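Q: When you get a sec, could you give me coordinates for this:
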Amino acid sequence: MRTKAADLGFPPDFLWGASTSAYQVEGAAKEDGRGPSIWDTFCTLKDRVDHGDTGDVACDHYHRYRDDVRLMADLGVRAYRFSLAWPRLLPRGKGAVNEKGLAFYDRLIDSLLERGIEPWACLYHWDLPQALHDLGGWTSRDTAGWFADYAALCARRYGDRVKHWGTINEPSVHSIFGYAFGWGAPSIADRSMHARAIHTLNLAHGGAVDALRALVPGASIGCIHSHQPCRPERDDPACVEAAALFDELWNRAFPDPQILGAYPPRLAEAIEPYVQPGDLARICRPIDWFGVNHYAPMYAAPNPDMVWGCGFGAPPDDMPRSDVGWPLEPAAMRENLLTIHRRYRLPIVVTENGYGSKSEAGLADTPRVDYLRANIASMADALHDGADVRGYFVWSLLDNFEWGGGYGSRFGIVHVDFATQVRTPKVSARWYADFIRRG
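A: The predicted structure follows:
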């Protein structure tokens, strides 16, 4: 039996889209004046990315964007959430502008609009220009000012056509993996540097909101957060406290100051030395929506080897998992959306949701279809129970470069043969297209 969006209670104007990010799909890493990013550097480090993969070519979206926009149109996707590559537009992060980089996004945006697809642009998806990292990166307050200048450049260039803007994608994941765990770029594990990076990223968000608001009439602005239910691995006091701290690090370190005007209590003391008078007012700027990237509940446990004394725990042994090891619990989508709704009282857009696999059998990705169907139904339950959810973007349009997992993890609804760059819609793409059309 087929499920229609209308059967699940979604309103007619509910937005159905697809997401990607610049470093994961564009490629052309050394073409047309693009400068290096911290992820270009990270990929050169030994044994940091599976199989030694890099984003140098990725999905070659830089050259094949027209084909990818045509794919989206064929699938009936109504919005495309992509990121702008800071080092493509400003190769050194500030100063001289790269006109060829700016022109690429002109072409992409115009191609989307020609096919009736709404562009949703995210200013930052983890690819800090290496030149700015060399000046202190996210541990330097100066970077927040440079980010505001970059936001103003993007607003002036694209604001006549792009009205939906995200400031930063998953600042918690970027900062935890990059500055606390050392698992991602720039490969640092230092508690004080992580605390400084949290605060600078929040200042950058606030400055970008002000720039976009001033320069884009009718702009709709949000920040995009990885926000998941966070549970203790075991029901004992140490695990419960570890989960409470990890919840603040992962879920609340950014939306709390951005929307509620204060850091959560367990983090406030660590971040306070870097807070100057007026900073929280600069961070807490009016926004229009809460972007949430939802995948699975998390489990936390004490870990003395981690700089905060806590880290990931193990899910229950009897919990089903995806092929990449993430828990499968569709009801967590409803739980998560209602938690966000009750705490932040903003319209919500699910900006990422998807299923990762390492062993797909050709194009018959039925586990992904099952995951998407169940999570969308859970999202409908949240909507029915009062959560103000306005849209859903599947992750991802394409199989792509999955950060530390390289090309071994596939999240796309469209298969990419990375040797030939041939795109082939999977069963999940056809299911999603049918779902949108029938809804």
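Q: switch to C-alpha atoms for all contacts and neighbour counts from now on
A: Will do.
Q: Quick check: the gap between the closest residue to residue 388 other than its chain neighbours and residue 390.
A: Take residue 388 and drop its neighbours on the chain: the residue closest to it by CA to CA, 6 or more residues apart in numbering is residue 347, 5.1 Å away. From residue 347 across to residue 390, the span is 7 Å (CA to CA, to the nearest Å).
Q: Look up how far residue 259 lies from residue 17.
A: Residue 17 is 25 Å from residue 259, by CA to CA.
Q: between these two, who's got more neighbours?
A: residue 17 (29 against 18; other CA atoms under 10 Å).
Q: ok, that one touching residue 80?
A: Yes. Contact criterion CA atoms under 8 Å: residue 17 and residue 80 qualify, at 5.6 Å.
Q: For residue 61, list the residues it contacts.
A: 25, 26, 27, 68 (CA atoms under 8 Å, 6 or more residues apart in numbering).
Q: how about those residues, which pair is most distant?
A: Farthest apart among these by CA to CA are 27 and 68. That separation is 13.9 Å.
Q: what about the strands in the chain?
A: With DSSP state E as the criterion, the chain has strands at 15-19, 79-83, 118-124, 164-169, 220-226, 230-232, 289-293, 298-302, 310-312, 348-352, 389-395, 414-417, 422-425.
Q: list the helices and strands the first one packs on?
A: To tie it back to what came earlier, the one meant is strand 15-19. In terms of contacts (3 or more CA pairs under 8 Å, 6 or more residues apart in numbering; DSSP states H and E), strand 15-19 is packed against strand 79-83, strand 389-395.
Q: and the angle from the last one to strand 348-352?
A: Here the directions of strand 389-395 and strand 348-352 differ by 0 degrees (axes from the mean of the first three to the mean of the last three CA atoms, to 10 degrees).
Q: To check against the first, give me the structure of this:
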Amino acid sequence: MDRRSFLQHSMAAAGGSLLPGAAHALPSAPANAGAFPPNFLWGMATAAFQVEGAWREDGKGESIWDRFCHTPGKIKGAATADVACDHYHRYREDIAILKQLNQKSYRFSISWPRIQPSGTGAPNPKGLDHYSRVVDAALEAGIRPFCTLYHWDLPQALEDRGGWPNRDLAGYFAEYAGILAKHLGDRLTIWAPFNMPWTVAYLGYAVGSFPPGRASYTDFLKAAHTINLAQGESFRSIKAASSKAQVGSAYGMSPAYPKTQSAEDRAAAERYHAFNNLYFLETAMRGRYPNAFVVPTPYEQMGFRSGDDKIMQVPLDWLGFHYYTRRVVSDARGSATGSTGTVATETQDTAHGGDPWTQLQSEMPAEGPLTDGGLEVWPRGIYDLVTRISREYDHPIIEITESGCSYLDAPYAETNGSVPDPRRIAFFRDELRELSRAIADGARVRAFHAWSLLDNFEWADGYAERYGMTYVDFRDQTRTVKDSGKWYGRVAANNRVEA
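A: Next up is the predicted model:
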């Protein structure tokens, strides 16, 4: 992910009800810290556009990210994902790495324009065959395939029809989901319709820093509503085609803490939580939008119709979310920035920010150390996030769908070409101990997916960030498992994190 841009656009106030001091007090871990339940699923994640390459092969259509990458000035270093990690051709090699590292779950995404090049109509058999082979390869390795249907690569032809603000896309997406469930649902059981839907809608349509590059708050509201409709319709479509399907989703979340103990800052943190963490979760679980705005929910602007609440509401089988860092939030009403308060998911784009609807100011603190990508390392955040979502939604089954950190460590001659990356090991060690503590306190977490299996194309940052547990030399596609990957493999084998 271009996580510096996400985490500065996200609204995740999972800790809104916490005292500010609680954000800084890290309680001592219990004696069994680091232990995980039997049959816990250790995994890694990738995304089609970030790893596959083969951008014009076997009938694949153009995606909005293809168009964006090929537009000068959009991607750092003028990079493209035309080749990326060449995972399209090397998926067996990469799944072998997962097996070598004792992984039991592989979260990957499917490229919609590989299946339907124009976004509608008959499926492309070569696209279906490719993903069928990926699923089979994972199963042969003893790994659970976990499919994300949409990780941001909308067919450009559908953007030409209006993109996500066009509510017709909810039906097109449900058709796409049904095609995949029909062809893969006999073997593939875990499905997530969307990856970080808030980012899709906000960065693509309100801010314009991601494709399609629009900057209209009304377009954002319409896009978000269409995605909520598509989430519900695709759930039913998958279930209708596959009796084995377990459907959840993969939301981007960050715990947010009020900057002070004032009622205003606490309320701002709650709005942050509602706007990013719950804006697509509350609609599925309860058929309603959360209280995210200082004004009444703008139903007319979002194109809400009678009966949409019933379309949006579906009984998700599990909840998935990502964790990277936290936010500190304050009220912006009446201030100089009150009419243009910044919003953030994982990164902050103050140059484009501006949201008179939520009226809050979010900050990425730097009390903890920073990754090479500029995100604060704050292990306690995953505990606060998991326990809060567990309380608010009656202890659902949870999967951590992504978590990781960017460090630029590379192969080192003095260690025979290995990749020592102790900071990444420390990141995961401390975070996983906090996750273990959340489980001990009653959270029903069944899986953790590290981001990422491979160094890859990091969206607007191109190849300037490395989140992988496997180093990729993009000159020749050589893979080298980093020390963190080997460490994570031992964690998976032992089902516990040692001190």
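Q: Run the contacts of residue 61 of structure 1 past structure 2 and keep the common ones.
A: Retained in structure 2 by both residues aligned by TM-score structural alignment, their matches' CA atoms under 8 Å are the following of those: 25, 26, 27, 68.
Q: Next one: residue 128 of structure 1 from residue 335 of structure 1, what distance?
A: Taken as CA to CA, the span from residue 128 of structure 1 to residue 335 of structure 1 is 33 Å.
Q: what's the average distance of the helix ranked longest in structure 1 to structure 2?
A: Using DSSP state H, we find that the single longest helix of structure 1 is helix 191-215. For helix 191-215 of structure 1, the mean deviation from structure 2 after alignment is 0.6 Å (mean CA distance after the TM-score superposition for structure 1).
Q: Which strands and helices lie in contact with that helix?
A: On a contact count with 3+ CA pairs under 8 Å, 6+ apart, helix 191-215 of structure 1 meets helix 142-158, strand 164-169, helix 171-175, strand 220-226, helix 265-271, helix 279-283.
Q: tell me, the fourth one lands on which residues of structure 2?
A: What it means is strand 220-226 of structure 1. Under TM-score structural alignment, strand 220-226 of structure 1 corresponds to residues 246-252 of structure 2.
Q: Touching that stretch from outside, list them.
A: Stretch 246-252 of structure 2 is contacted from outside by 10, 189-199, 235, 238, 276-277, 280-281, 316-323, 345-346, 401, using CA under 8 Å, 6+ apart.
Q: Just the buried ones from those residues?
A: 10, 189-199, 235, 238, 276-277, 280-281, 316, 318-323, 345-346, 401 (16 or more other CA atoms under 10 Å).
Q: show me what contacts residue 174 of structure 1?
A: Contacts of residue 174 of structure 1 (CA under 8 Å, 6+ apart): 126, 184.
Q: Trace it over to structure 2, please.
A: For residue 174 of structure 1, the residue aligned by TM-score structural alignment is residue 200.
Q: Likewise for residue 118 of structure 1?
A: Structural alignment (TM-score structural alignment) places residue 118 of structure 1 against residue 144 in structure 2.
Q: Structure 1: matching residues for stretch 164-184 of structure 2?
A: The aligned range for stretch 164-184 of structure 2 is 138-158, by TM-score structural alignment.
Q: list the buried ones in the matching stretch?
A: By 16+ other CA under 10 Å, the buried positions in stretch 138-158 of structure 1 come out as 138-155, 157-158.
Q: what does that stretch rub up against?
A: 86, 90, 93-94, 102, 106, 123, 132, 136-137, 193-194, 196-198, 200-201, 203-205, 207-208, 211-212, 215-216.
Q: How far does that stretch sit from its chain's centre?
A: Computed by CA atoms, centre = their mean, to the nearest Å, the chain-centroid distance of stretch 138-158 of structure 1 equals 18 Å.
Q: how about the residue nearest to the spatial centre of structure 1, what does it touch?
A: By CA atoms, centre = their mean, structure 1 has its centre lying nearest to residue 169, at 4.0 Å. Counting by CA under 8 Å, 6+ apart, residue 169 of structure 1 makes contact with 122, 124, 125, 126, 223, 224, 225.
Q: can we see that at 7 Å?
A: Remark: with contacts taken as CA atoms under 7 Å, 6 or more residues apart in numbering, residue 169 of structure 1 is in contact with 124, 125, 223, 224, 225.
Q: got a winner among these for most neighbours?
A: For these, the largest number of neighbours (other CA under 10 Å) sits with residue 224, at 27 neighbours.
Q: nearest spatial neighbour of it, skipping sequence neighbours?
A: residue 291 (4.2 Å).
Q: Need the counterpart of residue 113 of structure 2 in structure 1.
A: That one, residue 113 of structure 2, aligns with residue 87 by TM-score structural alignment.
Q: Pretty sure that match sits against residue 129.
A: Yes. Shown here, residue 87 of structure 1 and residue 129 form a contact pair, counting by CA atoms under 7 Å, at 5.0 Å.
Q: which residues are in contact with both of these two?
A: Applying CA under 7 Å, 6+ apart, one finds that residue 87 of structure 1 and residue 129 are jointly contacted by 35, 36, 37, 93.
Q: more crowded one of residue 128 and residue 335 of structure 1?
A: Between residue 128 of structure 1 and residue 335, residue 128 has the larger neighbour count (other CA under 10 Å), namely 25 against 17.
Q: Tell me the spacing between the more buried one and residue 419 of structure 1.
A: For residue 128 of structure 1 relative to residue 419 of structure 1 (CA to CA), the value is 28 Å.
Q: Kindly report the same for residue 144 of structure 1.
A: In terms of CA to CA, residue 144 of structure 1 sits 39 Å off from residue 419 of structure 1.
Q: How about residue 170 of structure 1?
A: Residue 170 of structure 1 sits 30 Å away from residue 419 of structure 1, going by CA to CA.
Q: And for residue 205 of structure 1?
A: Distance, residue 205 of structure 1 to residue 419 of structure 1, using CA to CA: 38 Å.
Q: more crowded one of those two?
A: The neighbour comparison of residue 205 of structure 1 against residue 419 (other CA under 10 Å) goes to residue 205, with 30 against 7.
Q: What about the aligned residue in structure 2 for residue 352 of structure 1, how many residues nearby?
A: By TM-score structural alignment, residue 352 of structure 1 lines up with residue 402 in structure 2. Look at residue 402 of structure 2: counted by other CA under 10 Å, it has 24 neighbours.
Q: One more: residue 243 of structure 2?
A: Residues near residue 243 of structure 2, counting by other CA under 10 Å, number 12.
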